[in-house]
Every structure is written in C-alpha cells, then in structure tokens.
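Q: Got a predicted structure plus its sequence, pasted below:
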Amino acid sequence: MGTTRPTATRGERETPSGRSLQHCLHVVGFLDLFGVSMIVPLLNHHVKSLGASPTTAGIIGSCYGMFQLFSSSLVGSWSDVVGRRYSLMTCIVISALGYALLGVSTNIYIYALARIPVGIFKHSLSISKAFLSDLVTEEERPIVMGRFNAASSLGFILGPVVGGSLTELPGGFYITSFLCSSIFIINAGLVWLLPWYEDKPSCVAPFPNESSFNGITDTSALKSDLTLHTYQMENQIIKKHKKQTFWTQVVSAFRKVAGVAFSHMWEIFLVRLLSAIAVMLYYSNFALAMEERFHMTPRMTGYLISYGSTLGVLAGFLLGPLSRIYKHNSYIMLLHSNILTFFSILVYSLAPKMWIVVLALTLLAFSTNIGRTCIVDLELTQGVKHGSGTLIGVGQSVTSVGRILVPLWSGIAQEYSPCGPPQLGAVLSLASIFLMYKSKLCYSGSAQTKVKSA
C-alpha cells in the first residue's frame, strides 16, 4: 500500500516557506468558514420560501449529513493518496460550484441538487488540518492546530453578520450565495499560489516493506527514517501519482479507510463521538431554552453565542502556553477538558440564574475548543501509520454520526423538559470521561512518544 508522509522536523518547519505556508492555510481556514457561515444560517428560511414542507427540508438536511458521513473518510484518505494541494483545490472548487448553484435555486429540486456536491466535497478544513500536521513536529502540532481553529473561528464570527445584513436586501439570499461561491474561488486561487516547496512528494510514499515498521513504538525515530527515505524518492513518487488512474486512487482510499476501521483506535473515536454528541445536545435547543427559561430575545441569544465563539478563538491562541504547562501530554489535557465540559453542561442545565449560564458558557467555550484540538492530536499520534488525511476524515465521519443522531435524541429529550437535551449531554460527557479513565493505561508518554500499547 503505502506509508504516510512523515511529520516535518523542526528545521523544516522553521524555514520561511514553511511558516508562510502555515499562515496561508490559516487564511484558507478563515475564508472557508467566513463564506460558509454567511450562507448556512439562511438555508432553512430559503428552503421554506421555495415551498418545502418541514419534512422535506429535514430530509434534504439528513441527506446532506449522510453524504458527509460517507465522504469524510474517503476524501481524507484520497488526500493521502494524491496529495494535499490537489485534493484541497478540488474540494474548494467543487464546493464553490455547489454554492453558486444555490444562487440559482428557484425551486426545491435545484436546491436539493446544489447540496450534493457540497455534501460530498466540503472537507477543505479537514484537509487543511492534515496539511498542517505534515509540516510540524508532534510536540508543536496541538499549538498549530489551535491557531488554525482560532483563525477559522474568526470567520465564523464575522460571516453571520455579513450574511444577515445582505439578506435584508432584495434578492439577498442569491447575492450571499454568489458571494460565498466567489470567496471559495478566491480560496482555490490562494491554494494554487501556496509555496510548492512544502508540498512534499505527495502524502503517500510507496514502501514495499511497510510491514517491517509494525510494532515500532519509537515514532520519532520512525518518522526521521521515513523523512530521509521519502525525500530521496520525491521525483519517483510524483511521477507515479501522475500515472495513477482515478479507480486506483479510489481503491487505495478505501483500503486506507478499512485499515483505520479495523485498527485498535475504536476507543478514541468513541470518546470523540460521545463528546461531540454531548456538545451538540447542549446547543441543539439553546435559543429555545433561553427563551423559555429566561425570556431572552433571539437577538440577545445571538450575542451570547457570539460571545462563546469569541472565547473559542482566545482558547485557540492559549493552547501554546497550556500545552507547555501540561508538558505536551494531549491525553491529560483532553481528560481535563472533558471533565470541565461535563461540569459546564451540567451547571447550565440546572442554572437558576442567568449569570450562572454565562459562567457555564465561558468555561464550555474554552473546554470544547481545547478538547477538539487534543482529540485530533491523539488520533494522529495513535494512527501514525494510517495517514493524517485518513484519520482526520474518519474522525469527521464519526462526528457526522452525531449530527444524524442528535436531532432525534434532542427532540425526545425536549418532550420531558427544555433542560432535557443538555442533561442527556452531561450524561454522555460523563461516559466519555469514564471511557478515557478506563483506558488510561493504553496511553503512555508525552506527545513525542505516546502510542497505543500492545
């Protein structure tokens, strides 16, 4: 099959081209979420204006989630096979076409058709994260990922404001759709202009003796050896990937996904699923619960959500010093962030006063953003042989399962109480903590050496 492109050494990362590539990817992440967050809040209103019933709108939304579920892993693995730059540009361009098609959706059929390419290929953020993971050492990976999440979140803060303003104009939705598509085209151009020096010999190097690395626990030494070998074969690998047929690429992607599916990593993916569902349940009826419990207006609720998003950006920039305090031990950081998430959700669900809700939201904004970065770092560290694109893609598929389950579970929980969804989320968050504590002996060492124990 192939071996994953190794993480860059510190010397490689510190080159000017390496730093500029990281900064460019941060801009890519910002523009991506800026464009998406302009249009996504308007989708429900637009689909209703086309005459769709709530059931029809729900079916289209579920289909989008199903596309994301099955395509995340394959597209991520495909980026390991053909290279980050090519796959990233492909995803951005096809997504741009999907959003442009939304701009001409004058009936429900065109609207549904427009959601298909976006559902399959909207994985630019995942590939960007895989790209970044290729450029840095394991020790610095959580810090760089945190900065990327912070830069992307800035776009999520600004996008709804711009989209909400444009939608008040005549034909505002269509203007917003075409603007979103234009932003994605600009993003594709930015990816095309990225420094080519850092896009090393694709992300998969063909090692005929890959099995000889099985059982090796010194991942730093392994990556050093792979780096030397991979760079020596750069020209041969690039020529080989140019000759690959699309069918060969698809088969390779399926094999890599299957390798992860039958690996020892089910525990960390289960922790990710439980944590993701817990937070989704918290947000699932947040606006409605604020109105029923504290008589808060939608505008004030929007300000409260923006406040949480802003704190999430700050948490991304604090990952550097926090990681040094924890001596780059992502497992302990994730465990503590999950504990904080559990208490935040529980306190919110029981809060009798508004100031307690604000306190819980403040703590949750920090814990969820830190935990999201740490769990990706754990996945990449444990599955070093599977490929960062494949691992991040499978992780996104796991999260997509939560997006499918949460609407149903939230609806059932709300039958009992407006606080039902967050209380159920607190239970699932506690389950993720128990699972992490039970499997703590499966993790060892710092971020440089921790791997799954045999």
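A: Happy to help now that I have it. Numbers count the residues shown, from 1 in each chain.
Q: contacts, neighbours, all on C-alpha from now
A: Fine.
Q: What count of nearby residues applies to Ala114?
A: Counted with other C-alpha atoms under 10 Å, the neighbours of Ala114 add up to 21.
Q: Distance from the host helix or strand of it to the middle of the chain?
A: Ala114 is part of helix 108-121, with elements assigned from DSSP states H and E. Relative to its chain's centre, helix 108-121 lies at 21 Å (C-alpha atoms, centre = their mean, to the nearest Å).
Q: Next SSE downstream of it?
A: Remark: after helix 108-121, the chain's next helix or strand is helix 124-133, criterion DSSP H and E.
Q: Which strands and helices lie in contact with that next one?
A: Helix 124-133 sits against helix 16-39, helix 54-82, helix 84-102, helix 141-166, helix 388-414, with contacts defined as 3 or more C-alpha pairs under 8 Å, 6 or more residues apart in numbering; DSSP states H and E.
Q: Going by neighbour count, list what's buried in the fourth one.
A: Meaning helix 141-166. Under the neighbour-count criterion of 16 or more other C-alpha atoms under 10 Å, helix 141-166 has 141-160, 162-164, 166 buried.
Q: One more: the second one?
A: Under the neighbour-count criterion of 16+ other C-alpha under 10 Å, helix 54-82 has 57, 60-61, 63-82 buried.
Q: What of the shortest one?
A: The neighbour-count criterion (16+ other C-alpha under 10 Å) identifies 84-85, 87-102 as the buried residues of helix 84-102.
Q: export the helices and strands packed on helix 124-133 to JSON lines and tack on distance to Leu190?
A: As requested, the helices and strands packed on helix 124-133 are exported to JSON lines (distance: least, C-alpha to C-alpha, whole Å):
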{"stretch": "helix 16-39", "distance to Leu190": "7"}
{"stretch": "helix 54-82", "distance to Leu190": "18"}
{"stretch": "helix 84-102", "distance to Leu190": "9"}
{"stretch": "helix 141-166", "distance to Leu190": "15"}
{"stretch": "helix 388-414", "distance to Leu190": "20"}
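Q: then this one, side by side with the first:
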Amino acid sequence: MNLKIIILYLITFVDLFAVGLVVPLISSHVISLGGTHFIVGLMGSFYCGLQLFSGPILGSLSDVNGRKPVLIVTLLCCSIAYFCFGCISSIYVLLFLRMVLGVFKHTQTLSKAFVTDIVKSDVQSEVYGKMAAISGVGITLAPVIGGHISEDYPDHGFLTVCMITSILFVVNAGLVYAIKGNKNDTRETSKSDVAVKNINYLQLINNSWAKSIKELKDIDWYTYWDAFLLKGLVGFSMSIFHSNYSPLLKINYNLSPKWIGYTISFQGVVGSCCSFFIDYLNNKFYKNDKNYTQRNLHCFAALTCTFAIMIICNQWYLFVLLLIPIATANAILRLITLEMIVRKSSEKHRGSLIGAANSVRSISGIIGPFVAGSLADLVGVRYVLIVSLVSASIGFAIARSYRKSDKYIKIDKKKK
C-alpha cells in the first residue's frame, strides 16, 4: 500500500480521535464555569456556520498554495486553540476559540482533497471508504478515554484532555509534513496561479453563500419539496438530539464523564454498524419499496416513538437501548432522502440538487444547536426533545400521506 495513503489514514484517525476526546466534555465544562445551555448552543451554531463559510476558502487556498502548507497551518491553529481552551476560564473567550476552530478545523475535508492529488480516480472511492471507517474508530474510542481522564482527575481533567488534544494536532501536522512529493506543492507558478492568488476571499465567502442560496432558489419545489422537507426534518431532529446529548445524560441520568463517554461510544458503534449493514437492511426488508414510502414511514415512526419514550424515561439502560432505533432510522433516512432527490432529478440538474441537499443539512446543523440551547434554559434539557419529536412527527405524517401513492414512480416515468 502507498505510504502516503497510510499516512492519510493515520491523520484522519488521529484527527477524530483528538476531537472525540474533548468535544463531549465541552458542554459540561462551560456550564461548570457559569455558562448556560444557550451559550453551549451558540458555540455549536457558530462552529457549524463558520465551517460552512470557511470550507470553500480553505479549499481554494489549498488549490493555490498546496495541500500540505494549508493543512499544516490549520492543524497548528487548531492545536493553539485547544491549548487555550483548556487554560482559559472566560466563557466569552471560549466562545471565540470555538469560532476559531470552526474556521480552521477542516482536516477531514482537506485530507480528502489530498487524496485526489496522490491517488488515481478509479480507486478514490475505496480510499474514502477506508478513511471513513478508520476515522470512525477514532471517534468511537476517544469519548471513553476522555471521560476517564476527566473523571479520574477532576481538578484538572479538562485541562489534561485539552493538552492531549493540542499535542495530537501537532503530531498530525508532523504527519502531514512527512508526506513527500505532492504535486500541488512543487508545481510551477503560472499566470493562472497568480490570478487565483489575487482572489478576494471575502468575495469568495459571499459567492459561496450566494451559490447555496441560488441552488435553493432554482429548485423546482413543486417536484422536490417533499424530499427536501423530509431531509430537513430528519436533519433538524437529529441536530437537536445531538446538541442536547451530553447535558441530557449528565442532568437526567446523573452520569459521570466516564459513563457519558461509554454511551457516546456505544452510539458510535451502533451508527457504524447501521451504515455497514444498510444495504442488507434495504435488500432484506425493503426490496419492493421502490418509491421509498415504506422506509420513510417506518423510520419516521421509529424516530417519533423513540423520542416520545426518551422524554419520559428515567432509566439510563433504556436510553441506551433507544439509541439503536435512532441510529438505524437516521442512517436509512439520510441515504434514502438523498436517493429520492437523485432519482427524481435529471442528470443536468443532479449536481445542483445534491449541493442544495447539503445546504439543507448544513442549515439544520446551524439552527439546531441554537434552538436546543435556548429551550434547555427555558424548559429543561429533557423537554428539548419535544422539538425532535415534533419534527419527526411531521415527517411521519408526510410519509403516511404517501403510503399508497406511487408519486415518485410516476415522476420517473415522465422523466424517461
């Protein structure tokens, strides 16, 4: 196997392992410093929003200046931010540092761009799949280790975790530096390169945002409204759920950081297994579900029932068991809502529709943490799940209305 690919696998593993150590502890740390759930939600919304804006900028910079220097700089910036995160007790400075991380934390995206430079196109999909699997192991193991450190050293556990995370980002920068012979780093500067280097990056941000808005405006909503609405509903309900995850475990079930880590890791394992077996589930139980109505109905019903039970359940073991239908339904819905859009589209507009679908998911990720944090301060963390329940219930109602319809099949026939 190519040494460069092995190093990229290691980089993506270390990246999500480092993030998985500290991110589950952030909400509890902020609240322990006197912060509110609203501040925690604001951190999540700012992070997701800045990820959306900064992604095209860093991607463009890596096209011009090479993957290695851009990736190294972003990793070192993240290292400094996490180092400061552990040392500083000002909530507003922590909010600012979370925003800094939102701008620079693009290791996974830049690593995938790196793959396009060093791997032939016919094997890139295989490499992406292995990267996702390997990095998934990191994000699954890390919460347990971070929880143990935080619990075993209560006076300075969060600081220790932040220091380890900071060091791991430096290690990753060293791994990136060790990659030799990337063509983007050695190519000669041409006139076109000089022109690109003179890009107004503020204008690029504006263009990126304008492109997302344009993609949403240009969609034939009469044809696609149901698929996009279902995608937005599942994205929003899961965003609310994940934004409220650690506080819910700590307050409702009085779990220590260690057991919160175990719970998060269990959900990661379940999610990975669901993604791995999703083809089997579709072929085994939904072979004749050509218009997706049965899967939508069953998955939104599962989410609705699960969120309803979670709101009233007081046993942690029951909560853990409920993670299984949530992870399964989420994995299936994320896939089939995209398939619905692709199947109903013509080849000419397929790229724009996929981009618009990603924009819908990103917007859900921005709004969700803000709503979850605001409601947690008003009604308590348990009842924030009512929003997820309502969102899933609307999805269930839409899916049920199409139960006996072959709407999607008719559209396919017209397209042909």
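A: On my side now, so go ahead. These numbers were taken from a predicted model, which means no experiment stands behind them.
Q: quick one: what helix or strand has the residue nearest to Val381 of structure 2 when sequence neighbours are not counted in it?
A: Leaving aside its sequence neighbours, Val381 of structure 2 sits nearest to Leu248 (C-alpha to C-alpha, 6 or more residues apart in numbering; 5.7 Å). According to DSSP H and E, Leu248 of structure 2 maps onto helix 245-252.
Q: next one: Glu12 of structure 1
A: Assigned by DSSP H and E, Glu12 of structure 1 belongs to helix 10-13.
Q: How far does that helix sit from its chain's centre?
A: Its chain's average C-alpha position is 25 Å from that of helix 10-13 of structure 1, according to C-alpha atoms, centre = their mean.
Q: tell me, it lands on which residues of structure 2?
A: Alignment note (TM-score structural alignment): helix 10-13 of structure 1 is unmatched in structure 2.
Q: does the residue located most distally from the centre of structure 1 count as helix, strand or coil?
A: No residue in structure 1 has its C-alpha farther from the mean C-alpha position than Pro170, which lies at 34.2 Å (C-alpha atoms, centre = their mean). Classification of Pro170 of structure 1 using DSSP: H, G, I helix; E, B strand; the rest coil returns coil.
Q: what about it, distance to Lys129 of structure 1?
A: Separation of Pro170 of structure 1 from Lys129 of structure 1 (C-alpha to C-alpha, to the nearest Å): 38 Å.
Q: And Trp355 of structure 1, by the same measure?
A: 36 Å.
Q: between these two, who's got more neighbours?
A: Using other C-alpha under 10 Å, the more surrounded residue of Trp355 of structure 1 and Lys129 is Lys129, with 23 against 10.
Q: Name the nearest residue to the more buried one, sequence neighbours excluded.
A: In space, Lys129 of structure 1 comes closest to Met145 once its chain neighbours are excluded; the distance is 6.9 Å by C-alpha to C-alpha, 6+ apart.
Q: was I right about the one you found contacting Ile375?
A: No - with contact defined as C-alpha atoms under 8 Å, Met145 of structure 1 does not reach Ile375; the gap is 11.0 Å.
Q: Quick check: neighbours shared by the two?
A: Counting by C-alpha atoms under 8 Å, 6 or more residues apart in numbering, Met145 of structure 1 and Ile375 have no common neighbour.
Q: and the most centrally placed residue in structure 2, what does it touch?
A: By C-alpha atoms, centre = their mean, structure 2 has its centre lying nearest to Gly365, at 8.0 Å. Residues counted as contacts of Gly365 of structure 2 (C-alpha under 8 Å, 6+ apart) are 45, 48, 235-236, 239.
Q: Which position in structure 2 pairs with Phe173 of structure 1?
A: In structure 2, the residue paired with Phe173 of structure 1 according to TM-score structural alignment is Phe158.
Q: Not including adjacent chain positions, what is the nearest residue to its match?
A: Nearest residue to Phe158 of structure 2, sequence neighbours excluded (C-alpha to C-alpha, 6+ apart): Ser150, at 5.7 Å.
Q: what's the answer for Ala329 of structure 2, then?
A: Distance criterion C-alpha to C-alpha, 6+ apart; nearest residue to Ala329 of structure 2, sequence neighbours excluded, is Cys299 at 4.7 Å.
Q: and the one you found, what pairs with it in structure 1?
A: In structure 1, Cys299 of structure 2 lines up with Leu340, judged by TM-score structural alignment.
Q: Then Gly35 of structure 2?
A: So, by TM-score structural alignment, Gly35 of structure 2 is matched to Pro54.
Q: tell me the contacts of its match?
A: By C-alpha under 8 Å, 6+ apart, the contact list for Pro54 of structure 1 reads Lys48.
Q: Show me the helices in the stretch 251-400 of structure 2, by range?
A: All helices of the stretch 251-400 of structure 2, identified by DSSP state H, counting those that start in this stretch, fall at 257-276, 278-285, 293-312, 316-344, 350-379, 381-401.
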